[in-house]
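>>> I'll drop the sequence and a predicted model, then ask my questions.
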Amino acid sequence: MAGAMEAALARRSWSKVTDEAPTHDELLRIVAAAGRVADHSSLRPWRLIELRGDDRERLGRAINKANGDKGSSSKPLRAPLLIAVVASYRKSHKVPRWEQEAVASGVAHLLSLLLDEAGWGVIWRTGHYTRSKAVAKLHGLGKNEELLGWLYVGGKPANSRPERRKTVDAREFLSPLP
């Protein structure tokens, strides 16, 4: 197993994946690890929803409804597994809403990193329809929840290489206090 530095440096978004996907049991193990992100007061202000098979068709219909279109969007069919990332805000006097959303985003990012390291192709997709009533209803979101997007997960194509990310020049982003 690669170290965290190697995994982070090797991570890429995979916009095209095969029809293979991790099993539910494989996913449980990875989600348990992703849930270890920094979480002020251990609120666990997140949850994940697993979409496979016909669930993706249902999501396609909800996306089109949100867009005012008929039929079903084919976007959710781009991967065999979609993992909806939900910020599930908790009442707290110590932990503001933005910090809880950061925790949910952290879980999603760590989950994508762990899935990639396990050999799966992953891309985090969003869109204006993540905040639509039709999509929220499909996911069973409560009043205290927001959909942050979906991780599209599938096999990495054998003869395909994802687009390489540009190296980050850390000197541009790290500075002393002015």
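Here it is on my side, so go on. Since we're looking at a predicted model, the values are computed, not measured.
>>> going forward, measure contacts between C-alpha atoms and count neighbours the same way
OK.
>>> show me what the helix or strand harbouring Ile83 is in contact with.
According to DSSP states H and E, Ile83 maps onto strand 81-88. Where contact means Cα atoms under 8 Å, 6 or more residues apart in numbering, the residues beyond strand 81-88 that reach it are 21, 45-53, 56, 76, 100-101, 104-105, 108, 144-154.
>>> in this protein, which spans are helices?
4-10, 24-34, 54-66, 97-117, 133-139 (DSSP state H).
>>> tell me what the longest strand seen in the chain is packed against?
The residue-count maximum for a strand in the chain (DSSP state E) belongs to strand 145-155. Counting contacts by 3 or more Cα pairs under 8 Å, 6 or more residues apart in numbering; DSSP states H and E, the secondary-structure elements packed against strand 145-155 are strand 81-88, helix 97-117, strand 120-125.
>>> so which of those gets nearest Arg11?
If you check each of the helices and strands packed on strand 145-155 against Arg11 by Cα to Cα, helix 97-117 wins as the nearest, at 6.5 Å.
>>> chain center to the closest one, what's the gap?
Offset of helix 97-117 from its chain centre (Cα atoms, centre = their mean, to the nearest Å): 7 Å.
>>> list the buried residues for it?
Residues 97, 100-117 are the ones in helix 97-117 that count as buried (16 or more other Cα atoms under 10 Å).
>>> ok, and here's another one to check against it:
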Amino acid sequence: MSALEAVRARQSTSKVTDEAPSRDELLKLVAAAGRVADHSSLRPWRLIELRGSDRELLGAAIAKAEGDKSPSTKPLRAPLLIAVVASYRKSEKVPRWEQEAVASGVAHMLSLLLDEAGFGVLWRTGHYTRSKAVAKAHGLGKDEELLGWLYVGGKPSGRRPGRRKPVDARGLVTRMPKPKPQPTPEPKAKKKAKKQKKQ
């Protein structure tokens, strides 16, 4: 399958089975996903894999962030969760927004690779990604931010094609605006003649 075909076939999978890639399989895909464009090769990102009881710890942290008494069951919807972390580096050349774009690029690339490898993937976010309780549960440093989780599992059999409308690229790809024509300045002799005529 070509890269174009893989991208066209990709779709988010909200319900997955208990099948998940092994750590070795995951590391192989992450090594490929890490090849995204990265100004100064800072690698301003890291990933945290959550399996088994890790997901219950996350559920408790989400509940704390939202003020709920019962742990959230959302993290139990997939056998593997991959936390996407923007891990900012000090740089005079590369601003924070660009480093976050790199981390997002890795997540998107990894979701595509997982999908192409036969796994269902859904990128979940939420306001609690910025909560102290959730950050603490993930062991984030002071220069790190959580961008969400890739929920990964097996693709259910008999899955129907997605309902997303095709992208009309014609309305999204434009050209640089042409500069407005500037009036041609009059020659100095002509300006002088006009001034003398008025006098």
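The structure has been received and is ready for your questions. Only a predicted model underlies this, so the values are computations on that prediction, with no experimental measurement involved.
>>> coming back round to it: possible to save the helices of structure 1 as a markdown table with distance to Ala84 of structure 1?
Shown next, in a markdown table, are the helices of structure 1 (distance: least, Cα to Cα, whole Å):
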| stretch | distance to Ala84 of structure 1 |
| --- | --- |
| helix 4-10 | 22 |
| helix 24-34 | 12 |
| helix 54-66 | 11 |
| helix 97-117 | 9 |
| helix 133-139 | 8 |
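>>> Lys191 of structure 2 -> structure 1?
In the superposition onto structure 1, Lys191 of structure 2 corresponds to no residue when matched by TM-score structural alignment.
>>> count of neighbours near Lys191 of structure 2?
Summarising burial for Lys191 of structure 2: neighbours were counted as other Cα atoms under 10 Å, giving 12.
>>> which residues does the closest residue to Phe119 of structure 2 other than its chain neighbours contact?
With Cα to Cα, 6 or more residues apart in numbering as the criterion, Phe119 of structure 2 has its nearest non-adjacent residue at 4.9 Å, and that residue is Gly154. Applying Cα under 8 Å, 6+ apart to Gly154 of structure 2 gives the contacts 16-20, 118-120.
>>> what does Arg11 of structure 1 give?
113, 116-117.
>>> out of the residues you listed, which one sits closest to Asp39 of structure 1?
Leu113 (18.0 Å).
>>> surely the closest one and Ala8 touch.
Yes. The criterion here is Cα atoms under 8 Å, and Leu113 of structure 1 meets it with Ala8 at 6.9 Å.
>>> count of neighbours near the alignment partner in structure 2 of Arg29 of structure 1?
By TM-score structural alignment, Arg29 of structure 1 lines up with Lys28 in structure 2. Applying the criterion other Cα under 10 Å, we find 10 residues in the vicinity of Lys28 of structure 2.
>>> in structure 1, which residue is most central in space?
Leu151 (3.5 Å; Cα atoms, centre = their mean).
>>> any idea how far it lies from Ser88 of structure 1?
Note on Leu151 of structure 1: its distance to Ser88 of structure 1, by Cα to Cα, to the nearest Å, is 17 Å.
>>> before we move on, back to that, how big's the offset between the longest strand of structure 1 and structure 2?
Plainly put, strand 145-155 of structure 1 ends up 0.1 Å away from its match in structure 2 on average once the two are laid over each other (mean Cα distance after the TM-score superposition for structure 1).
>>> quick check: buried residues in that strand?
Judged by neighbour count using 16+ other Cα under 10 Å, the buried positions of strand 145-155 of structure 1 are 145-155.
>>> repeat that for stretch 17-35 of structure 1.
Neighbour-count burial for stretch 17-35 of structure 1, with 16+ other Cα under 10 Å as criterion, is recorded at 17-18, 20-22, 27, 30-31, 34-35.
>>> list just the nearest of these to Arg161 of structure 1.
Closest to Arg161 of structure 1, out of all of the buried residues of stretch 17-35 of structure 1 and judged by Cα to Cα, is Val17, at 10.7 Å.
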